[in-house]
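In: This is the structure alone, sequence omitted:
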């Protein structure tokens, strides 16, 4: 049975994972860090977790696969996806696959813990009157293609009909960190 405050962090950035681990441990969580998809089955076998924080872009593979694995393992687990490359496409896919919430980096421990507690939508979120720009549409298409190609930049560039370096530059320009 899972401890009431057991947390699994799926993150390939060791420094960020270490900082997140320490912060949650100070709040009384039992924390385990998993560096990627290949280590996830072992982490799930070792301990039951109530909560999970998953980085969307893992070194090898997509955090979306981790979300699916976690949700399939325990549909009651509260999963928060963190990303430096936020997009509507990946947010929708993460929620469909079982994530409870989706946060753009930088997100701190307070933000993540608050996200664990949110189970209902917010009908008071203000609607924007701003129309979608061409740049936003391009950004969404790029991210849709990145998801389809499992975050393989070379493959995404090929599918988009652009040079790999061009795509890499576009991703760096719009990166949310």
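Out: On my side now, so go ahead. In this text, all values refer to a predicted model and were calculated from it rather than measured experimentally. Residues are numbered from 1 along each chain as shown.
In: use CA for all of it now, contacts and neighbours both
Out: Fine.
In: Now stretch 45-62: buried residues?
Out: 48-58, 61-62 (16 or more other Cα atoms under 10 Å).
In: Ends of that stretch, what's the gap?
Out: End-to-end span of stretch 45-62 (Cα to Cα, to the nearest Å): 21 Å.
In: cool, and stretch 92-106?
Out: 20 Å.
In: what's it in contact with?
Out: For stretch 92-106, contacts defined as Cα atoms under 8 Å, 6 or more residues apart in numbering pick out 64, 67-68, 71, 75, 78-86, 91, 112, 115-116, 118-119, 176-177.
In: buried ones in it?
Out: Neighbour-count burial for stretch 92-106, with 16+ other Cα under 10 Å as criterion, is recorded at 94-95, 97-105.
In: distance between that stretch and the chain's centre?
Out: Chain-centre distance of stretch 92-106: 6 Å, with Cα atoms, centre = their mean, to the nearest Å.
In: Just the buried ones among the contacts of stretch 92-106, please.
Out: Here, 16+ other Cα under 10 Å leaves 64, 67-68, 71, 78-86, 91, 112, 115-116 buried among these.
In: Just the contacts of stretch 92-106: which are in strands?
Out: Counting by DSSP state E, those place 78-83 in strands.
In: ok, so of these, who is nearest residue 43?
Out: Nearest to residue 43 among the ones in strands among the contacts of stretch 92-106: residue 79, at 15.1 Å, using Cα to Cα.
In: And here is the other one:
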């Protein structure tokens, strides 16, 4: 963290917009990034984020992909128009290749899965030019990635176990057992 704080302290503009509709995560991530030296603005919706970008375009942004009132891609576009040199990192609880490609095409420099560590987010924001940030120190386990995917499909199916099992091509009872367990680490 000391190296990151020094790198952030050397920045001419430390403004950072954090957009996430999960208030505890947004607050925790915002505080952690503020402790590292960023000047954070925390917002919980696309409309709040667009207003914040119009008022003062940030040098950096950490945006959630899926929100109740839209998508973080809309905010990426607004930031790119207002401040082309801004660095944007997308966060999502439901990572997949299609959304990662869409995020990068819209102008994001990186795409991280939730829960993202503040150091990983800061490293992604501070990556220079074409240099890719280093891989995360503690990536999600394969079991956790699988569990996240199942939860996402379950949510998209309106919490209908039978429909979720059909879409995942698994037995309904197997799915019920997985859903009854706690999330793996």
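Out: Arrived safely. All of these numbers come straight from a predicted model, not from anything done at the bench.
In: which residue sits closest to the equivalent of residue 23 of the first structure over in the second structure, ignoring its sequence neighbours?
Out: Residue correspondence to the second structure (TM-score structural alignment): residue 23 of the first structure is matched to residue 32. Nearest residue to residue 32 of the second structure, sequence neighbours excluded (Cα to Cα, 6 or more residues apart in numbering): residue 118, at 6.1 Å.
In: so how far is residue 16 of the first structure from the alignment partner in the first structure of the one you found?
Out: In the first structure, the residue matched to residue 118 of the second structure (TM-score structural alignment) is residue 109. For residue 109 of the first structure, the distance to residue 16 of the first structure (Cα to Cα) stands at 12 Å.
In: For those two, indicate the residue with more neighbours.
Out: For residue 109 of the first structure and residue 16, the more surrounded residue by other Cα atoms under 10 Å is residue 109, and the numbers stand at 14 against 10.
In: Quick check: that one touching residue 23?
Out: Yes: in this structure, residue 109 of the first structure is within contact of residue 23 by Cα atoms under 8 Å, at 6.8 Å.
In: What are the boundaries of the helices in the first structure?
Out: Using DSSP state H, the helices of the first structure run over 14-26, 40-46, 63-73, 88-96, 109-117, 134-148, 153-160, 164-174.
In: how far away is the equivalent of residue 61 of the second structure over in the first structure from residue 134 of the first structure?
Out: Using TM-score structural alignment, the equivalent of residue 61 of the second structure in the first structure is residue 52. Going from residue 52 of the first structure to residue 134 of the first structure by Cα to Cα gives 35 Å.
In: and if you look at residue 154 of the first structure?
Out: Residue 154 of the first structure is 23 Å from residue 134 of the first structure, by Cα to Cα.
In: Which one's more surrounded, these two?
Out: When neighbours are counted by other Cα under 10 Å, residue 154 comes out ahead of the other of residue 154 of the first structure and residue 134, with 17 against 9.
In: list the contacts for that one?
Out: With contact taken as Cα under 8 Å, 6+ apart, residue 154 of the first structure is in contact with residue 164.
In: Distance of the residue nearest the centre of the second structure relative to residue 185 of the second structure?
Out: What sits nearest the mean C-alpha location of the second structure, by Cα atoms, centre = their mean, is residue 91, with 0.9 Å. In this view, residue 91 of the second structure and residue 185 of the second structure are 19 Å apart by Cα to Cα.
In: Can you lay out the ones in strands among the contacts of stretch 92-106 of the first structure as a markdown table showing distance to residue 169 of the first structure?
Out: Shown next, in a markdown table, are those (distance: Cα to Cα, whole Å):
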| residue | distance to residue 169 of the first structure |
| --- | --- |
| 78 | 34 |
| 79 | 30 |
| 80 | 28 |
| 81 | 24 |
| 82 | 22 |
| 83 | 18 |
